[in-house]
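In: sequence unknown, structure follows:
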């Protein structure tokens, strides 16, 4: 894997490459690939898969505003959002995000991952998440990274376990979604 970092005080720019993927912040030129792959999604495959969603408000201007919001959150060390792109054709495969929970002596973050369902079962999720963890530890300088996973989200649990994350606990009534407070499994991995 190859890590690349841009130096510019007004712009966050870190990327990592794997054999098949590039993981980096979204750029203005990504709009067509991004909107196309959202449009190519299949219907929802399970409860935690959004499937096809209404993208009608997502104009190029809306996309540029989204990128600027992502940039500001990264510069504020709050949230880092990365697009996952296939090297061979620049197809937007999904996204990975890190949210800083606490810095100082903890260096602690939560991360999430999603792959558009038309790209499932090809190993992209595992490849992207492995690379993103390296980026989280080496570039974002986190010591502990957690995944907060719904108890019945089997694909996400399997992915977390396949990359070496360890189950720690169940946090009861941890997140409000689907009109109720839901329990989450907490998986974690620490830097070496």
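Out: Ah, there it is. As the structure is a computational prediction, the values presented were derived from the model and not from experiment.
In: rest of the way, CA atoms for contacts and neighbours
Out: Noted.
In: quick one, helices of this structure?
Out: All helices of the chain, identified by DSSP state H, fall at 31-39, 60-75, 124-138, 154-162.
In: neighbours of residue 135, just the number please.
Out: 21 (other Cα atoms under 10 Å).
In: please report how far the nearest residue to it once chain neighbours are set aside lies from residue 92.
Out: Spatial nearest neighbour of residue 135, excluding adjacent residues (Cα to Cα, 6 or more residues apart in numbering): residue 16 at 7.0 Å. For residue 16, the distance to residue 92 equals 15 Å [Cα to Cα, to the nearest Å].
In: neighbour count: the two, which is higher?
Out: Taking neighbours as other Cα under 10 Å, residue 16 and residue 92 compare with residue 92 leading, 27 against 19.
In: how near is the more buried one to residue 24?
Out: Counting by Cα to Cα, the gap from residue 92 to residue 24 is 11 Å.
In: please name the nearest non-neighbouring residue to the spatially most central residue of the chain.
Out: What sits nearest the mean C-alpha location of the chain, by Cα atoms, centre = their mean, is residue 96, with 1.1 Å. Beyond its immediate neighbours in the sequence, the residue positioned closest to residue 96 (Cα to Cα, 6+ apart) is residue 113, lying 4.4 Å away.
In: how close does that neighbour get to residue 179?
Out: Per Cα to Cα, residue 113 is found 22 Å from residue 179.
In: ok, back up a step: shared neighbours, residue 92 and residue 24?
Out: Both residue 92 and residue 24 are in contact with 83, 84, where contact means Cα atoms under 8 Å, 6 or more residues apart in numbering.
In: measure stretch 17-27 end to end?
Out: With Cα to Cα as the measure, the first residue of stretch 17-27 is 16 Å from its last.
In: now tell me what touches that stretch from outside.
Out: 1-3, 12-16, 67, 81-88, 124, 127-128, 131-132.
In: please spell out the PyMOL selection for the buried subset of those.
Out: Selection of buried members from the contacts of stretch 17-27 for PyMOL, criterion 16 or more other Cα atoms under 10 Å:
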select buried, resi 3+12+13+14+15+16+67+81+82+83+84+85+86+124+128+131+132
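In: use this one as the comparison:
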């Protein structure tokens, strides 16, 4: 079975970004992003309405990492330290060496290559450091930007599940994309 143990939270860097632990320092940024309908429109999670909800979310990210259940990073700009999004593996299937990648980005930073940069680094980390055999992405069928992003990174569309998730009184469809390590 897959295990992952780090003495310290792994910090990842790209040309323009620093990916680091989600901490209470980012509560305001998380609240700002997760309270925007355009950020959450394809993510089956409720909008945040109170800052304490963002605090609880940060505590949950920390708990899941401490318990080695999942790992997620704050995406920050190297030059300013500003948090612009999150990326990580919210669900890890240790028995099958499989991780599900998830991400969100503040709309002010869309279509500037930031998520492409962050995802490339996180996928590499997933295969090389977490030793995943495969990585999946569960994407709302209307989220073309997200499906285009994972396809750009070599993912293959494996399935379309009708009414897969129940959220806010509705059943939602989901597309499943998967990536195996390059050989």
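Out: Cool, got the structure. Every value quoted in this text rests on a predicted model; they were computed, and no experiment measured them.
In: in strands only, show me the contacts of stretch 17-27 of the first structure.
Out: Cross-referencing the contacts of stretch 17-27 of the first structure against strands under DSSP state E gives 2, 3, 14, 15, 16, 81, 82, 83, 84, 85, 86.
In: to which residue of the second structure is residue 188 of the first structure aligned?
Out: Using TM-score structural alignment as the criterion, residue 188 of the first structure maps onto residue 178 of the second structure.
In: circling back to that earlier point, and the residue nearest to residue 135 of the first structure, what's its match in the second structure?
Out: Checking TM-score structural alignment: residue 16 of the first structure goes with residue 12.
In: ok, its match touching residue 121?
Out: Yes: counting by Cα atoms under 8 Å, residue 12 of the second structure touches residue 121, with 7.2 Å between them.
In: most tightly packed of the helices of the first structure?
Out: Mean neighbours per residue, mean count of other Cα atoms under 10 Å, is largest over the helices of the first structure for helix 124-138, with a mean of 20.
In: corresponding residues in the second structure for that helix?
Out: Using TM-score structural alignment, the residues of the second structure aligned to helix 124-138 of the first structure are 114-128.
In: residue in the second structure matching residue 150 of the first structure?
Out: Residue 150 of the first structure maps onto residue 140 in the second structure when the alignment is built from TM-score structural alignment.
In: can you pull the contacts of the closest residue to its match other than its chain neighbours?
Out: Nearest residue to residue 140 of the second structure in three dimensions, chain neighbours excluded: residue 174, at 4.9 Å (Cα to Cα, 6+ apart). By Cα under 8 Å, 6+ apart, residue 174 of the second structure lies in contact with 138, 139, 140, 141, 160, 161, 162, 163, 164, 165.
In: again, only this time at 10 Å
Out: Contacts for residue 174 of the second structure (Cα atoms under 10 Å, 6 or more residues apart in numbering) come out as 42, 137-143, 159-165.
In: next: residue 186 of the first structure.
Out: 110, 146-151, 157, 165-171.
In: give me the buried subset of those residues.
Out: Among those, the ones that count as buried by 16+ other Cα under 10 Å are 110, 146, 147, 148, 149, 150, 157, 165, 166, 167, 170.
In: turn those residues into CSV, including distance to residue 63 of the first structure.
Out: Below are these laid out as CSV (distance: Cα to Cα, whole Å):
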residue, distance to residue 63 of the first structure
110, 24
146, 28
147, 27
148, 27
149, 28
150, 29
157, 31
165, 33
166, 36
167, 36
170, 36
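In: quick check, nearest of those to residue 136 of the first structure?
Out: Proximity of these to residue 136 of the first structure (Cα to Cα) peaks at residue 110, which lies at 10.2 Å.
In: the second structure: which residue goes with the closest one?
Out: Using TM-score structural alignment, residue 110 of the first structure sits opposite residue 100 in the second structure.
In: repeat for residue 86 of the first structure
Out: Matched to the second structure by TM-score structural alignment, residue 86 of the first structure sits across from residue 77.
In: distance of that match from residue 20 of the second structure?
Out: The value you get for residue 77 of the second structure to residue 20 of the second structure, if Cα to Cα is used, is 11 Å.
In: next one: residue 32 of the second structure
Out: Taking Cα to Cα, one finds residue 32 of the second structure at 18 Å from residue 20 of the second structure.
In: I'd say residue 101 of the second structure and residue 93 touch.
Out: No: judged on Cα atoms under 10 Å, residue 101 of the second structure makes no contact with residue 93 at a distance of 11.6 Å.
In: so what's in contact with these two at the same time?
Out: residue 135.
In: so the two - more neighbours on which side?
Out: Neighbour totals were compared for residue 101 of the second structure and residue 93, and residue 101 leads with 23 against 15 (other Cα under 10 Å).
In: leaving out chain neighbours, which residue sits closest to the more buried one?
Out: residue 89 (4.6 Å).
In: wait, residue 49 of the second structure sits on residue 33?
Out: No: contact between residue 49 of the second structure and residue 33 fails when scored by Cα under 10 Å: they sit 11.0 Å apart.
In: which parts of stretch 113-120 of the first structure are buried?
Out: Residues of stretch 113-120 of the first structure classed as buried by neighbour count (16+ other Cα under 10 Å): 113, 114, 115, 116, 117, 119.
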